[in-house]
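Asker: Next come a sequence and a model predicted from it.
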Amino acid sequence: MIEGGTWQATAVGEKGIRSYHLTDLTSLFSTMASVAHQYEAAATPEQKQAFYNTTLAQVYDAGTEVELSSSELQQRAEKIGPPYAANLLFISAGVDVQADRLEATFLGVHSDQTFSVLKLMGDTSRDAVWRQLDEAMGSTFKTTDGRTLPVQIQAIDSGFNADQVIKFVLAQRKKARSTYAVKGKEGFDRLPLAQGGRLKGQMRLLIVGSDAGKLAVQKALALQEIGPGYIRLPGHVDADYFEGLASEELRVKVIKGARRYAYHRTVKRNEPLDCLVS
């Protein structure tokens, strides 16, 4: 088809200079398979931009890759347990720490995903609210096939009130609960989870690749049909929670003269999204 075609100029430019705007699909030096492979290999927004620009000769906007509407997310919320689905494998918890509250998301993982949400109000520099979190982490989740599951693993954000985070994590470990202090770092070149330094010299810190994590969570939230990766949303939470899930979008920003994709917060509170990423 390509060999049988002809090139027709559609624009008038400077005399003696010819320019071409062509997709790699028209090249005799590439194949449909090689283009598909390049598409599948482009994992980060920067790599996808390079693919769209150089291979497809198109403009790429990462902000349109995943578009979430808080109202649409709320409309598909449903009543979730207890008891919970029989195919539930384990329960994890992600906790975000702010000055006046702790927010936790309990995520039940199986072929689909379900979760419940907890917001504990209180001064996080004091012990009272942390005692409430300790009690919540001792919760169990009953399934329809008669099993009772504990919270198997916890991730506690350490970006605020680190002393209290260390104290809580150590106390949880004494109760044989798998609990880790984590901190999110920007950059799509980061691993989803990696060893960091020591938090205040006392505890090993895990670094969460927050950009890749947010993109993965957003893609899961954008799924319309129940299946692998689909996140089922609980109906017992208020509208602010769904606004928090849809609170960030990818935008281009200039870092040290280079254009990079980074997440930009569109509403003030993004704790629901952070909890899922953790």
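Answerer: That came through, no problem. Numbers count the residues shown, from 1 in each chain.
Asker: contacts, neighbours, all on C-alpha from now
Answerer: Noted.
Asker: what's near enough to touch S69?
Answerer: A246 (Cα atoms under 8 Å, 6 or more residues apart in numbering).
Asker: no, scratch that, I was asking about K185
Answerer: Taking Cα under 8 Å, 6+ apart as the criterion, K185 is in contact with 207-211.
Asker: Throw together a ChimeraX command that grabs the buried residues out of the residues you listed.
Answerer: For the buried members of these, the matching ChimeraX selection, counting by 16 or more other Cα atoms under 10 Å, is:
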select :207,208,209,210,211
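Asker: residues in contact with stretch 154-168?
Answerer: With contact meaning Cα under 8 Å, 6+ apart, stretch 154-168 is reached by 92-99, 124-127, 130, 134, 169, 177-184, 199-200, 202-203, 278.
Asker: ok so, going back, of the contacts of K185, which belong to helices?
Answerer: 210-211 (DSSP state H).
Asker: Relative to E40, which of the contacts of K185 is nearest.
Answerer: If you rank those by distance to E40 using Cα to Cα, D211 comes first, at 18.9 Å.
Asker: Save the contacts of K185 as CSV, and put in distance to Q8 too.
Answerer: Written out in CSV, the entries for the contacts of K185 read as follows (distance: Cα to Cα, whole Å):
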residue, distance to Q8
I207, 53
V208, 51
G209, 47
S210, 47
D211, 43
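Asker: Which two of the contacts of K185 have the greatest separation?
Answerer: Pairwise distances across these peak at 11.8 Å for I207 and D211 (criterion: Cα to Cα).
Asker: doesn't S19 fall inside a helix?
Answerer: No. With DSSP: H, G, I helix; E, B strand; the rest coil as the criterion, S19 is assigned coil and is not in a helix.
Asker: how near is A216 to R204?
Answerer: In this structure, A216 and R204 are separated by 25 Å, where distance is defined by Cα to Cα, to the nearest Å.
Asker: cool, L68 as well?
Answerer: From L68 across to R204, the span is 35 Å (Cα to Cα).
Asker: Equivalent analysis for T54, please.
Answerer: Per Cα to Cα, T54 is found 42 Å from R204.
Asker: Next: R269.
Answerer: In this structure, R269 lies at 28 Å from R204, with Cα to Cα as the measure.
Asker: Q218 too?
Answerer: Counting by Cα to Cα, the gap from Q218 to R204 is 28 Å.
Asker: Compare neighbour counts for the two and give me the winner.
Answerer: Q218 (23 against 16; other Cα atoms under 10 Å).
Asker: Surely the more buried one and S70 touch.
Answerer: No. At 11.8 Å, Q218 does not count as touching S70 under the criterion of Cα atoms under 8 Å.
Asker: Comparison target below:
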Amino acid sequence: MDALAEDRVKKVVCIKAAQVGWTEIINNTVGYYIDRDPASILVLQPTVHMAEQWSKKRLAPMLRDTPCLAGKVKDPKSRDSDNTIREKGFPGGYLAIVGANAPSDLASRPVRIVLADEVDRYPLSAGSEGDPLTLAAKRQTNYWNRKSLVGSTPVDKESSVVYREWLASDRRRFHVPCPDCGHEQHLKWAQVHWDKDERGEHRPETAMYACEECGSLWTDGQRWRAIAKGRWIAERPFAGVAGFHVPGFLSPWLTLQDIVEDFIASKSWPTKLKTWVNTVLGEPWEERGEASDPNQLRQRAEPYNDDNVPEAVRVITAGVDTQDDRLEVTFVGWGDGEEAWVLRHYVLPGVVGEPELWNKELDPLLKRTFTSETGHRLLCRAVCIDSGGHFGAMVHAFCRARPSRKIYATKGIGNDHRGSKPIWGNSLLRSKNSADRLWAVGVDSAKDDLAARLRILPKAGERAPRAVHFPLPDVLSVDYFEQLTAEHAVTEFNKDGRKVRRWKPKQEGARNEALDCFNLAQAAMLSLPIRLSKPSLIALPETTPERAEPEQKTAEPQAERVTAEPVRPIARPARVGRGRWNSYR
């Protein structure tokens, strides 16, 4: 706000974390120009709906309750009022509140002050007019004393508008002095440290900030006191644009424990980690390298096969991909922390349009029994079959005849500009026959997830949440790993001119059946009522004691309960009072 009031500053850019008071800065700026320096003001929100919500929920209460603004904007109920939801008149100027998706609103008036909120959520083009931010800037051409305020939580580095604008500024960062050595530094995630217990479990409550110069550890209180003594330092010469980076470390509402807990909960999930980087660090998301080289994956073979399933496997699911001349099936075992073991990949050649292949080849295969290292028999618990292609009717007929076996007809749904689709969305899609049930699978999200999984490299014989294990070399075909890594992520423009991130084959015509089958098997796992996503289930004690009573009992190991078939509970009101919660951590 101070920079915006300086005569030599024409534009202020802020790349920021979430919930750091940005909306109040916009509100205060509007209030300042209405009260002290009347001007034509344009507030630009991502959509018309968001513009109206800001007007009603944020602006109207400020105009009503701030004494110096009371009465300057007429009552919207008066007959000659020029006060509407998206138009506010006041002595000496007016306020227009528009959506970046409405080109007519952007091109219809000259304005001196432009306040652009959440610019990374803007469409790439306002209709056919072009970049909304550039259109708004063109409205200021006639004013020598024009001002612009641009801010947003960033999204993707490749397409981030606020990051582009910040790079063109003087790039100011907030430097704070070390309480011990006095060295000034801007706060970085790399300097946050915390402990682990003897079992290797994270202890976020021990998180502290380490000075990059002397190594002294700061508590939250010391960090906040240092922030109170800090100052902005620019990295580049000033040329009319003041840029500020505001990470969550500067927020008085976030403790280091909060930040570390969010990171631990997000670090193994690409979509959650992206949100954490954007909203906590205030930095744009940049993709790391894609899945491992197929030769490296082949070398990660472990001593197990589908007749000697690792003891850690709790459930088995399958994914089925349909091709013109064959069906392909992958069986995957799942353990605690959603750790995965690829068990076998089958190719069933035949006439896919005839029932014989489905009933005499696929159906018996899905009923096969797997044997664990300890001699337990395991069956496939759920199956997802891709209904895309030319044989959707055969897929629906096969699934319709087996309603009790959790065999689902699915259709892949890609991500779009509105965000990622869940791998298993628990949502039904329309099918030609209203009696058929068609389930959505977020294929781009599944491929993102698998790419992250393949980057996890557990040591031989060790467990690792969300890691993918591969069986003995002779179990999988020679080209299995080529198919598993056949695609890579690219950013492209959709029909609306928006940038979206999608997965495409690395080479034209490359086979990807192994990739599709694994993703379908994962969707089948997520469809089950059993939840394996908590890594803490890996290190459970063998027994959990009951509270001290004359005859002390022990609970069964949690791992055994996870393997049990989920059964609908029977209501017994008279016994409810005997229940209690057990803590496993």
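Answerer: Arrived safely, thanks for sending. Please read all numbers here as calculations on a predicted model, not as lab measurements.
Asker: Post the TM-score for the overlay when you can.
Answerer: Laid over one another, the chains give 0.82 as their TM-score (TM-score structural alignment, normalised by the length of structure 1), with 272 aligned residues with a Cα RMSD of 3.1 Å.
Asker: sorry, back to before: which of the contacts of stretch 154-168 of structure 1 count as buried?
Answerer: Among the contacts of stretch 154-168 of structure 1, those classed as buried by 16+ other Cα under 10 Å are 92-98, 124-125, 130, 169, 177, 179-184, 199, 278.
Asker: Take those residues and keep only those in strands.
Answerer: With strands defined by DSSP state E, the entries of those inside them are 92-97, 179-184, 199.
Asker: Mind picking the one among these that's closest to G5 of structure 1?
Answerer: Checking these against G5 of structure 1 with Cα to Cα, the nearest one is G184 at 51.9 Å.
Asker: Name the nearest residue to whatever residue of structure 2 lines up with that closest one, ignoring sequence neighbours.
Answerer: Aligning on TM-score structural alignment places G184 of structure 1 opposite G412 in structure 2. Leaving aside its sequence neighbours, G412 of structure 2 sits nearest to V441 (Cα to Cα, 6 or more residues apart in numbering; 4.9 Å).
Asker: And for I231 of structure 1?
Answerer: For I231 of structure 1, the spatially nearest residue (Cα to Cα, 6+ apart) is Q113, at 4.8 Å.
Asker: what separates that neighbour from T44 of structure 1, distance-wise?
Answerer: Relative to T44 of structure 1, and taking Cα to Cα, Q113 of structure 1 is found at 24 Å.
Asker: the more surrounded of the two?
Answerer: A count of neighbours by other Cα under 10 Å puts Q113 above the other of Q113 of structure 1 and T44, at 20 against 17.
Asker: Let me know whether V192 of structure 2 touches A210 as I believe.
Answerer: Yes. Counting by Cα under 8 Å, a contact exists between V192 of structure 2 and A210, whose distance comes to 6.3 Å.
Asker: among the contacts of K185 of structure 1, which recur in structure 2?
Answerer: With both residues aligned by TM-score structural alignment, their matches' Cα atoms under 8 Å, the contacts of the contacts of K185 of structure 1 that structure 2 also has are 207-211.
Asker: Name the nearest of the residues you listed relative to D274 of structure 1.
Answerer: S210 (8.3 Å).
Asker: how about the aligned partner of the closest one in structure 2, what does it touch?
Answerer: By TM-score structural alignment, S210 of structure 1 lines up with V443 in structure 2. Contacts of V443 of structure 2 were listed using Cα under 8 Å, 6+ apart, and they are 412-414, 421, 423, 519.
Asker: ok, and these in structure 1?
Answerer: When the contacts of V443 of structure 2 are mapped onto structure 1 and checked using both residues aligned by TM-score structural alignment, their matches' Cα under 8 Å, the preserved contacts are 412-414, 519.
Asker: in the stretch 151-278 of structure 1, which spans are helices?
Answerer: Applying DSSP state H, counting those that start in this stretch to the stretch 151-278 of structure 1 gives helices spanning 162-174, 210-222, 239-245, 271-277.
Asker: Of all those, which one comes closest to Y39 of structure 1?
Answerer: With Cα to Cα as the yardstick, what comes closest out of the helices of the stretch 151-278 of structure 1 is helix 210-222 (16.8 Å).
Asker: after superposition, how close is that closest one to structure 2?
Answerer: Per the superposition on structure 2, helix 210-222 of structure 1 and its aligned residues are separated by 2.0 Å on average (mean Cα distance after the TM-score superposition for structure 1).
Asker: and that helix, which residues are buried?
Answerer: By neighbour count with 16+ other Cα under 10 Å, helix 210-222 of structure 1 contains the buried residues 210-215, 217-222.
Asker: And those, which two are furthest apart?
Answerer: When these are compared pair by pair using Cα to Cα, the two farthest from each other are S210 and A222, 17.9 Å apart.
Asker: what span of structure 1 lines up against stretch 479-492 of structure 2?
Answerer: Taking TM-score structural alignment as the measure, structure 1 aligns residues 240-253 with stretch 479-492 of structure 2.
Asker: tell me, what residue is most central in structure 1?
Answerer: Closest to where the C-alpha atoms of structure 1 average out (Cα atoms, centre = their mean) is K214, at 2.2 Å.
Asker: residues in structure 1 aligned with stretch 28-39 of structure 2?
Answerer: Under TM-score structural alignment, there's no match for stretch 28-39 of structure 2.
Asker: cool, stretch 103-114 of structure 2 as well?
Answerer: Under TM-score structural alignment, there's no match for stretch 103-114 of structure 2.
Asker: secondary structure element for C14 of structure 2?
Answerer: Using DSSP states H and E, C14 of structure 2 maps to strand 11-16.
Asker: in the helix or strand following that strand, what's buried?
Answerer: In the C-terminal direction, the helix or strand that comes right after strand 11-16 of structure 2 (DSSP H and E) is helix 22-35. Of the residues in helix 22-35 of structure 2, those with enough neighbours to count as buried (16+ other Cα under 10 Å) are 22, 26-27, 29-31, 33-35.
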